[in-house]
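[1] Show me the folded form of this:
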Amino acid sequence: MKRKIMIVEDSHTVRRMLTQAIVQQTNLDVDAFDTLDATSDIAVDDYVVALVDLTLPDAPHGEAVAVLLTRGVPVVVLTADVSEDKRQSWLEAGVLDYVMKDSRHSLQYAVGLVHRLYLNQSIDVLVVDDSMTARHHTAAQLRKQLLQVHEAGHAKEALAMLERYPAIRLILIDYYMPDIDGITLVRMLRERYSKQQLAIIGLSVSDKRGLSARYLKQGANDFLHQPFEPEELQCRVSHNLEALEQFNSIQESANRDYLTGLYNRRYWFKTGQQWLQTAQAGRYPLSLCVLDVDHFKQVNDHWGHAIGDQLLCHLSDQLSQFFPDALIARFGGEEFALMVPHCSSQVLCKRLEGLRQQLRQRPLALDIPLYVRASFGVITMGQLGMDEALIEADRLLYQAKTTGRDKVVSQDEAQLEIAR
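    Now for the predicted structure:
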């Protein structure tokens, strides 16, 4: 995705404040210019959006807006004055939005708008409307917001689109459509997707009483009368996408271990059960490892709990690097688990041995000569249930602990030891 933001503003104060706020709050890259001429030699394809002042020394009458729009850069106007006529002319010219240079709130609005546009580059939306003219108009407005837009002319096509493009996160649905109307389609979608998975905005040109309420009662997140103002569409879309993102952020936090950032035990069991069912149905190997840091109490007693926490984070980072294909969780304390699909216990043991050797060679920090030592129990799950598999992996982990620690023990090795 594009990460660069352009600011064209002759006020040093405004330019500096915008630059600092965008960099600090969004971590995006900013190029700031004080004249239109300064932008003439740059590659405009690199920019998400340009924030452009209307009165520049070499473009005193808004010429910079027209020039940058012609060059294909999405533009947000920076202005100290706005009237209805000016606002309408900007929007008709293709300007995304305008920001008043009159308060700190306006500065925050600009930062939020920039961040929203940056995120929109990777968000898929769907417009469902049997009127090609209305559908294309709505889609064009959404594309101006840098969203990835798909279109459908009726409900069945919309359902097919959602199957084809599972990344769609927002759908705008007109009411009047052949065979299946918009409200019926909303009801059908809510049987498959929750409000946290898919946001729905109802659309209609009708002023029929109660239509918006019927949309909302069937599960729509929002409703918008047509024809709508571009700014209203932008605000409704942005608010619904932000609500989805906030929910996903909260859900992600609930699924993560607070210290290491790995998944927690609850999420691992829930998702792991799905992985196991899929592997058993597909008849491919799924291997499980339970591991435990050796002598962790001694680490805490000697080095302190802060260093102990660093050690757990160090191990977590190494696990994530060595096993990008695995479902990894901190079970609690110094115990971890990972599940790797399409991987036999023999292969997993080899990969874990590589991790174990790496841990032995890499200290926690240059000034902390502390190395992670861990024991591992490994099995291929086969037709075992989750509880049975964990009991067996725990047994193998215990065998590793009681036969010297700092080793990987699998089913095959355990059986070989018994035979001896």
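
[2] From here on, just use CA atoms for contacts and neighbour counts.
    Fine.

[3] Quickly find the element holding Tyr118.
    helix 104-120 (DSSP states H and E).

[4] next SSE after the helix or strand hosting Ile250?
    Per DSSP H and E, Ile250 falls inside helix 230-255. Scanning forward in sequence from helix 230-255 by DSSP H and E, the next helix or strand is strand 263-264.

[5] Quick one: residues in contact with that next one.
    Asn255, Arg256, Asp257, Ile328, Ala329, Arg330, Phe331 (Cα atoms under 8 Å, 6 or more residues apart in numbering).

[6] still on that earlier bit, could you check the angle helix 104-120 makes with the helix holding Ile250?
    Put simply, helix 230-255 runs at 70 degrees to helix 104-120, going by axes from the mean of the first three to the mean of the last three Cα atoms, to 10 degrees.

[7] how about this one, so we can line them up?
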Amino acid sequence: MKKLLVIEDNKSVASVIEHIGTSAGYEVTVAHSFAQVKALLAKQRDFFIATVDYSLPDAYDGEVIPYVLDHDIPSVIMTGRMDDKIHRKLLQLPIVDYITKENSQAYRYLLKVLHGHLTNHKISVLVVDDSLSARQHFCRLLKRRNFTVYDQPDGNKALQTLEKHPSIKLLITDQEMPGMSGVELVQTIRKKHPERDLVIIGCSGVKDDFQSARFIKNGANDFLKKPFCMEEFYCRILKSIEELRYIEKIKATADSDYLTPLLNRRAFIEKMNNDFTDVIENELSYIFAVLHINNFKEINDNYGQDGEDLVLVELAKLLKAHFTSQPLARLDGSKFACLASGLETEEIEASITEFTKLVSQHNISFKEQTITFSISLGGTAVNKQTSAKQWFEQAEQALQQAQRKTGTQVVINGLAELAKDNEQVSLA
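    As a prediction, this is how the structure comes out:
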């Protein structure tokens, strides 16, 4: 656990911040005075972040802030008083943020800041500006908030970096650059990266009123006018990241099966179509499989809706555990799908057969009863199909063959043809 240092003389406020820090996932240490901070930091310095009260009984005018910063601890300043002098002073310091202790909204904002400091490293940001000093300034501000940062001096190099690092979720670009302007860069990026996948913020120091509209009309999410205030920069960045996370959450909800943690039919088919070329050209072997729970109606008749749902959830868990990191879906009702991969087709076939046996041996405890079930599975060896649609058609046909038989059955078509093709390639 990352460590949070809470410096606050008001014990009630300190207790609230401690609770917020704990709920965000921190191990919290509290100090109530500047003297306690000095004694604490003399022994311990591995704090990930600190909340620092501006006024302490023995440090009324913010003297504790530079002391904590000198120990390389990122700091969020909490203050109960604010005027122009204090505001200017705080903006000149390399702090994470400042929060005025006015109402409950301030503490909700603090939770966002603390949570963001734990998770922002997962978000990569690309800064594009031909001015070295401007790039360095952007990067310092972003790293202060714990983002992973890349920077490039022009549009062409920015496109290469974007291609190399798909984890980049935010791009900040200047307008006036040699070779490719910021607006041209935005236009090029939007051909491949929609707004739901990548946030773009344009910026410019030119005093033209139309620059912001020009950027946004060409696909940017927001605009910053240089020079900008640190506060405005962070507000715009965090708002954009929050919107991106919200969109990702909506998309994840839309793509997921309502009962199990697997993809739903629509999202899975979309993924298979998108991945089709990579799968066909990949050196790995693949079997696309569709599986169905045998006698599923009887499970509902014997155990009701709750028992039926439990079987579906358990099967999804077994799939995730057995076919680790491989595409899985609940297609509908009691039908699931998997794109299983391995070095050899025989290896995948053995794994699939092993899975069906594992399912038939699995016992589920339900209301002092034990539920057992089995599956039938139809698959096709992925080789020369012209579309992912053919995977489904061929696997469904194989499943129908398996279901005509009794008990747990596995039918995988196309293995002989694949072996023959591989033999011909080997002889050639």
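
[8] By how much does the helix holding Ile250 of the first structure deviate from the second structure on average?
    Mean deviation of helix 230-255 of the first structure relative to the second structure after superposition (mean Cα distance after the TM-score superposition for the first structure): 0.8 Å.

[9] The residue nearest the centre of the second structure: what's it in contact with?
    The centroid of the second structure falls nearest to Lys122 when counting by Cα atoms, centre = their mean (7.3 Å). Taking Cα under 8 Å, 6+ apart as the criterion, Lys122 of the second structure is in contact with Phe147, Thr148, Ser167.

[10] quick one: Arg266 of the second structure from Leu339 of the second structure, how far?
    From Arg266 of the second structure across to Leu339 of the second structure, the span is 15 Å (Cα to Cα, to the nearest Å).

[11] Which one's more surrounded, these two?
    Neighbour count, other Cα atoms under 10 Å: between Arg266 of the second structure and Leu339, Leu339 has more, with 21 against 14.

[12] now the more buried one: how far from Phe233 of the second structure?
    44 Å.

[13] Without its sequence neighbours, what residue ends up closest to Pro227 of the second structure?
    Leaving aside its sequence neighbours, Pro227 of the second structure sits nearest to Gly205 (Cα to Cα, 6 or more residues apart in numbering; 6.7 Å).

[14] I'd guessed that neighbour sits against Lys225; true?
    Yes - applying Cα atoms under 8 Å as the test, Gly205 of the second structure and Lys225 come out as touching, 6.0 Å apart.

[15] Please identify which of those two sits among more neighbours.
    Between Gly205 of the second structure and Lys225, counted using other Cα under 10 Å, the more crowded position is Lys225 (18 against 14).

[16] Does that one touch Ser204 like I think?
    Yes - if you go by Cα under 8 Å, Lys225 of the second structure and Ser204 touch, sitting 5.4 Å apart.

[17] Helices of the stretch 101-250 of the second structure, start to end?
    Applying DSSP state H, counting those that start in this stretch to the stretch 101-250 of the second structure gives helices spanning 104-119, 132-144, 155-164, 182-190, 211-217, 230-255.

[18] Pick the most deeply packed of those.
    Each of the helices of the stretch 101-250 of the second structure was scored by mean neighbour count; the highest is helix 182-190, a mean of 20, by mean count of other Cα atoms under 10 Å.

[19] sorry, back to before: could you dump the helices of the stretch 101-250 of the second structure to a markdown table with distance to Asn413 of the second structure?
    Below are the helices of the stretch 101-250 of the second structure laid out as a markdown table (distance: least, Cα to Cα, whole Å):
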| stretch | distance to Asn413 of the second structure |
| --- | --- |
| helix 104-119 | 45 |
| helix 132-144 | 53 |
| helix 155-164 | 38 |
| helix 182-190 | 42 |
| helix 211-217 | 52 |
| helix 230-255 | 29 |
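
[20] mind checking what Leu162 of the second structure lines up with in the first structure?
    Alignment note (TM-score structural alignment): Leu162 of the second structure maps to Leu162 of the first structure.

[21] Its match: what's it in contact with?
    Leu162 of the first structure neighbours (Cα under 8 Å, 6+ apart): Ile168.

[22] Distance of the nearest residue to Glu283 of the second structure once chain neighbours are set aside relative to Asn282 of the second structure?
    Nearest residue to Glu283 of the second structure, sequence neighbours excluded (Cα to Cα, 6+ apart): Leu343, at 8.0 Å. According to Cα to Cα, Leu343 of the second structure and Asn282 of the second structure sit 11 Å apart.

[23] And Asp174 of the second structure, by the same measure?
    39 Å.

[24] which one in the first structure is aligned with Asn218 of the second structure?
    Aligned partner of Asn218 of the second structure by TM-score structural alignment: Gln218.

[25] correct me, but its match touches Arg187?
    Yes - between Gln218 of the first structure and Arg187 there is a contact under Cα under 8 Å: 5.4 Å.
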